[in-house]
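[1] can you look at this prediction? I've put the sequence above it.
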Amino acid sequence: MNTWIKNATMVNHRNEIEAIELLIKEGKIDAIGADLSLIGEQVEKIIDAKGALITPGLVDVHVHLREPGFTYKETIKTGSEAAARGGFTTICAMPNTNPVPDTVEKFAEIQAKIQEDAVVNVLHYAPITTGLKSDELVDQVGLLKAGAFAFTNDGVGVQTAGTMYLAMVEAAKNNTVIVAHTEDDSLLFGGVMHQGAMSEKLNLPGILSITEASQIARDVLLSEATGAHYHVCHVSTKESVRVIRDAKKAGIHVTAEVTPHHLLLSEEDIPSDTAIYKMNPPLRGIDDRDALIEGLLDGTIDFIATDHAPHGDEEKSGGMVNAPFGIVGSETAFQLLYTHFVKTEKFTLIQLIEWMSTKPAETFKLNAGHLEVGAPADLALFDLTDEQIIDAQEFKSLASNTPFIGWKVSGTTLMTLVNGEVVYS
């Protein structure tokens, strides 16, 4: 089907808004111009954007879809629908499912479910080790052939340096990426939130900043020794930013992501002992949050990823000690960041689009993140003027565990297209 999107706007590399129209043909962008009304093509569908901003579809390399094993929290279908509502057209799902997809056979079952149910492009990680918590490496070659996106034990840190070293040796051979949730279990001490003023005030066990930064320090040296591409999940501390910055200066192939919630919140925003603010890594100090913003602006941190982590209402209804870690983020990320950083002129609009689309795609060599002729017609349309209150009743996700319910935001997703087909409107 040929589709003509007219009366749209885009942001150019001078951060200026300009009029734009697109012709989509056979799932790809066929033409871009200020006025395509005379192109002479047989157009079967016309979408009037009415001045909305058009962007390349957003790319999120860190989501939890919970299927198989935890489908009361989320499914591949509902998680991909939530992503589409947020303007995401490509998402990358973590392997902390039950069973863990640590064999070709298990991985193939998830791939089949993705083909059946996903409404956006879903790429799936394989684990670094069998069952996530062992020291037995998976068959990287076999899993890559089965379609694995990259390798991670997200949810737990790889505790043994030798195991991480051998995984990186294999990854360098196989030209794939090791993606790390960095957390030294020996430094956890039962913590449920950041070790700081608020944990003392609430009399809750804290998580030390060094729990994260110490593993990153170990791993960047292993990356240097092996030549592997090492990517750090959800950076949260100023010490971690410093280690990554120094590693990049040394020429080590390390990249990193930060979440919207770590950019927007700190421990001081936690009002009480409530599990809705429990996430891993936890909300840190204001100086940590400021270091994350600075790291994003100076290129130490490469892009933004949501760490969309749905849980059941009952699980997140009490205090922190017994609740699971995590908040949802797919449906609120762009709106929150546009409202609190672009509208306040801390970030430019082009920076936000690059951090949420272009740069994650380039980092992982995905055919996504670009608004150009020949690119897949994976697109999002946003109304930057529309103000809404974040309302859990409108979520496509099965879960609503986020502290951002009730926040007023601008930048509503009007439409999301994947391969030229409307998947959310």
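    All right, it came through fine. Numbers count the residues shown, from 1 in each chain.
[2] only C-alpha atoms from now on, for both contacts and neighbour counts.
    Noted.
[3] tally up the residues packed near residue 36, please.
    17 (other CA atoms under 10 Å).
[4] on the three-state scheme, it is what?
    At residue 36, secondary structure determined by DSSP: H, G, I helix; E, B strand; the rest coil is coil.
[5] pretty sure it is touching residue 30, no?
    No - judged on CA atoms under 8 Å, residue 36 makes no contact with residue 30 at a distance of 11.0 Å.
[6] what residues do these two have in common as contacts?
    Taking CA atoms under 8 Å, 6 or more residues apart in numbering as the contact rule, residue 36 and residue 30 both touch 22-23.
[7] ok, now which ones touch the nearest residue to residue 222 once chain neighbours are set aside?
    Nearest residue to residue 222 in three dimensions, chain neighbours excluded: residue 165, at 5.8 Å (CA to CA, 6 or more residues apart in numbering). Applying CA under 8 Å, 6+ apart to residue 165 gives the contacts 222-223, 226.
[8] what do you get for residue 238?
    Neighbouring residues of residue 238 by CA under 8 Å, 6+ apart: 287-289, 291-292.
[9] mind running it again at 10 Å?
    209, 213, 244, 284-292, 294-295 (CA atoms under 10 Å, 6 or more residues apart in numbering).
[10] narrow the residues you listed to those that are buried.
    Among those, those classed as buried by 16 or more other CA atoms under 10 Å are 209, 213, 244, 284-286, 288-292, 295.
[11] now, which of those residues lie within helices?
    Members of the buried ones among the contacts of residue 238 lying in helices (criterion: DSSP state H): 213, 244, 286, 288-292, 295.
[12] now those residues as JSON lines including distance to residue 150?
    Shown next, in JSON lines, are these (distance: CA to CA, whole Å):
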{"residue": "213", "distance to residue 150": "22"}
{"residue": "244", "distance to residue 150": "20"}
{"residue": "286", "distance to residue 150": "32"}
{"residue": "288", "distance to residue 150": "28"}
{"residue": "289", "distance to residue 150": "28"}
{"residue": "290", "distance to residue 150": "30"}
{"residue": "291", "distance to residue 150": "28"}
{"residue": "292", "distance to residue 150": "24"}
{"residue": "295", "distance to residue 150": "24"}
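[13] and the furthest pair within those?
    244 and 286 (19.3 Å; CA to CA).
[14] re the thing from before, looking at the contacts of residue 238, spot the one nearest residue 135.
    Among the contacts of residue 238, residue 213 lies closest to residue 135 (CA to CA), at 21.3 Å.
[15] circling back: kindly present the contacts of residue 165 as TSV, with separate columns for secondary structure, neighbour count and distance to residue 360.
    Shown next, in TSV, are the contacts of residue 165 (DSSP: H, G, I helix; E, B strand; the rest coil; neighbours: other CA atoms under 10 Å; distance: CA to CA, whole Å):
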residue	secondary structure	neighbour count	distance to residue 360
222	helix	21	23
223	helix	23	20
226	helix	18	23
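[16] which parts of the stretch 151-300 of the chain are strands?
    151-152, 177-180, 193-194, 206-207, 229-232, 254-258 (DSSP state E, counting those that start in this stretch).
[17] try this one side by side with the last:
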Amino acid sequence: MKTLIKNGTVFNEGHLVNEDLLVEDGIIRALGKDLHEYLTDDYVEFDAGNLLVSPGLVDVHVHYREPGQTEKETIKTGSAAAAHGGFTTVGAMPNVDPVPDAPEKVAQMIAKNQKDGLVHIAQYSAITTGRTSDQLVNMAGVKKAGAFAVSNDGNGVQSAGTMYRAMQAAKAVGLPLAAHVEDESLLFGGVMTEGARAKYLGLPGSPEVVESSQVARDLALAKATGVHYHVCHVSTKDSLAMIRFAKQNGVRVTCEATPHHLLLSDECIDGHDTNYKMNPPLRHEEDRRALVAALNDGTVDMIATDHAPHTKENKGTDFYCGANGITGSETAFALLYTKLVKAGLLKLERLLDLMATNPAAAFNLTEAGRLEVGKPADIAIFDLDHAYVIDQRDYLSKGRNTPFTRMTVYGQTVLTMVDGQVVYRRKED
């Protein structure tokens, strides 16, 4: 069966063009204005007039909680949420139980991802056994088993010696190392960022050097080892400045920013709504503005959601005890299109690069992030013209933990296709 997607505004090779797209046998067969030569009687037509046709979005940072915490999320529900948000490729972090910290465990995770996932799920291995030890995983073994990168996300690697050896080992086998940057000795029991807002609320704060001090350490180690070093959820202006300097001096470093750090600051925290509690915590407004600026100057390479579903009981109402993290897969594109593109702070083409082309290229996900003849038909179609309200009744994730519910936005997902198969379609009114 062939599917002809007609009349759309197509994001192709960095440009927005009015053209048609033909899908056949799971791949993109043709792109252009007149595709009749490729058609037979056996095809269906989708009219994408006034809609954006994009490569399927790529999110290199999600948490699917399976195995170990399936009350929060499963591979099936998490990947359904991704499809709802227009994502067709995601990177699953290894903070599950048991941790994928050995080749056989990575292979088991990949098999489960392929069995239950509605989208393509690339699997991280841990950097160290259990994610918290100083014993390195078998880097060659986990790569052979199918890991696309290594990370201890959820915990920073506390020992410089361990990180140095990990970078050497990852470099030797060609694996990117994605770091959760957090020096635990500097937390001081904080539940938000130290500063005027924390003081006003009477909540303990942690200094921003929790992040930036470990970024500085790791950039020096990355320069020494030559590894592809990726900074997860960068959140402070000082971290950005160091990453920018490192790039200018030849360090192979990339970084991601999350929608919540780009759109929210610590001023949003009231001390009771734990949907504003996350790790890294929301930063000061000057940090948020610096992140938005870094999207445009190239310091930030990509946007990743850090999709982190929790149960209502996990989040609770106590800012001291509530779990860190919010969901993001189903709201990211619409929020960023509305708050950044429509506000004139970012071009649509740049947003699509940040959410599709760049993450795929940085992590060598060669079949993702582009609309190209002969490539898998991983496609997302968005309605940019009509406002809608983010409604938790529409969520496909098990998680409801987001502060963005009830917000009016533009950029609703109309259809998501993976390997030519429709995995999400907007309900008709």
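    Yep, that arrived. Small disclaimer: the values here were computed from a predicted structure and weren't measured.
[18] if we can go back for a sec, could the strands of the stretch 151-300 of the first structure go into CSV alongside mean neighbour count?
    Converted to CSV, these look like this (neighbours: other CA atoms under 10 Å):
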stretch, mean neighbour count
strand 151-152, 26
strand 177-180, 24
strand 193-194, 26
strand 206-207, 22
strand 229-232, 23
strand 254-258, 25
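[19] make a markdown table from the ones you listed and add distance to residue 395 of the first structure to it.
    Converted to a markdown table, those look like this (distance: least, CA to CA, whole Å):
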| stretch | distance to residue 395 of the first structure |
| --- | --- |
| strand 151-152 | 28 |
| strand 177-180 | 29 |
| strand 193-194 | 27 |
| strand 206-207 | 31 |
| strand 229-232 | 29 |
| strand 254-258 | 23 |
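[20] for residue 393 of the first structure, which of those strands is the nearest?
    In terms of CA to CA, the element of the strands of the stretch 151-300 of the first structure nearest to residue 393 of the first structure is strand 254-258, at 27.0 Å.
[21] whereabouts in the second structure does stretch 292-299 of the first structure align?
    Per TM-score structural alignment, the counterpart of stretch 292-299 of the first structure in the second structure is residues 291-298.
[22] what residues does that stretch touch?
    With contact meaning CA under 10 Å, 6+ apart, stretch 291-298 of the second structure is reached by 234-237, 240-241, 244, 247, 254-258, 261-263, 285, 287-288, 299-303, 340, 345-347, 350-351, 354.
[23] quick check, residue 127 of the second structure in contact with residue 154.
    No - using CA atoms under 10 Å, residue 127 of the second structure is not in contact with residue 154; the gap is 11.8 Å.
[24] okay, and the common contacts of the two?
    Contacts common to residue 127 of the second structure and residue 154, judged by CA under 10 Å, 6+ apart, are 94, 179.
[25] quick one: which of these two has more around it?
    Legend: neighbour count by other CA under 10 Å for residue 127 of the second structure and residue 154, higher for residue 127 (35 against 19).
[26] report the central residue of the first structure.
    With distances taken as CA atoms, centre = their mean, residue 305 lies nearest the centre of the first structure, 2.6 Å away.
[27] and that residue, how far from residue 372 of the first structure?
    Remark: distance between residue 305 of the first structure and residue 372 of the first structure (CA to CA, to the nearest Å) = 23 Å.
[28] contact partners for residue 25 of the second structure?
    For residue 25 of the second structure, the contact set (CA under 10 Å, 6+ apart) comprises 1-3, 376-377, 419-421.
[29] er, residue 91 of the second structure actually
    58-64, 120-124, 147-149, 304, 306, 363.
[30] check residue 137 of the first structure too.
    Contacts for residue 137 of the first structure (CA under 10 Å, 6+ apart) come out as 102, 127-131, 163-164, 166-167, 170.
[31] please enumerate the helices of the stretch 1-150 of the second structure.
    The residue ranges that make up the helices of the stretch 1-150 of the second structure, judged by DSSP state H, counting those that start in this stretch, are 75-84, 103-116, 139-145.
[32] residue 406 of the second structure: which of these is closest?
    Proximity to residue 406 of the second structure (CA to CA) singles out helix 75-84 among the helices of the stretch 1-150 of the second structure, at 16.9 Å.
[33] packing partners for that closest one?
    Using 3 or more CA pairs under 10 Å, 6 or more residues apart in numbering; DSSP states H and E, the elements in contact with helix 75-84 of the second structure are strand 57-62, strand 87-92, helix 103-116, strand 120-125, strand 412-418, strand 421-425.
[34] and those as TSV, adding distance to residue 47 of the second structure?
    Formatted as TSV, these follow (distance: least, CA to CA, whole Å):
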stretch	distance to residue 47 of the second structure
strand 57-62	21
strand 87-92	21
helix 103-116	30
strand 120-125	26
strand 412-418	11
strand 421-425	14
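[35] among those, which is nearest residue 273 of the second structure?
    Nearest to residue 273 of the second structure among those is strand 57-62; the distance by CA to CA comes to 22.4 Å.
[36] tell me which other helices or strands that closest one touches.
    With 3+ CA pairs under 10 Å, 6+ apart as the test, strand 57-62 of the second structure has helix 75-84, strand 87-92, strand 120-125, strand 253-257, strand 302-303, helix 358-362 packed against it.
[37] distance from stretch 250-268 of the first structure to the middle of the chain?
    When distances are taken as CA atoms, centre = their mean, to the nearest Å, stretch 250-268 of the first structure is centred 11 Å away from the chain's centroid.
[38] which among the ones in helices among the buried ones among the contacts of residue 238 of the first structure gets closest to residue 87 of the first structure?
    If you rank those by distance to residue 87 of the first structure using CA to CA, residue 292 comes first, at 23.7 Å.
[39] and the closest one, how far from residue 342 of the first structure?
    16 Å.
[40] quick revisit: so which of the contacts of residue 137 of the first structure comes closest to residue 47 of the first structure?
    Nearest to residue 47 of the first structure out of the contacts of residue 137 of the first structure is residue 127 (CA to CA; 41.2 Å).
[41] give me the neighbour count for the closest one.
    Quick note: residue 127 of the first structure (other CA under 10 Å) scores 29 neighbours.
[42] quick one, what contacts it?
    The contact partners of residue 127 of the first structure, by CA under 10 Å, 6+ apart, come to 94-96, 100-103, 133, 137-140, 143, 148, 150-154, 178-179.
[43] so what does it match up with in the second structure?
    Using TM-score structural alignment, residue 127 of the first structure pairs with residue 126 in the second structure.
[44] could you do residue 154 of the first structure as well?
    Aligned by TM-score structural alignment, residue 154 of the first structure pairs with residue 153 of the second structure.
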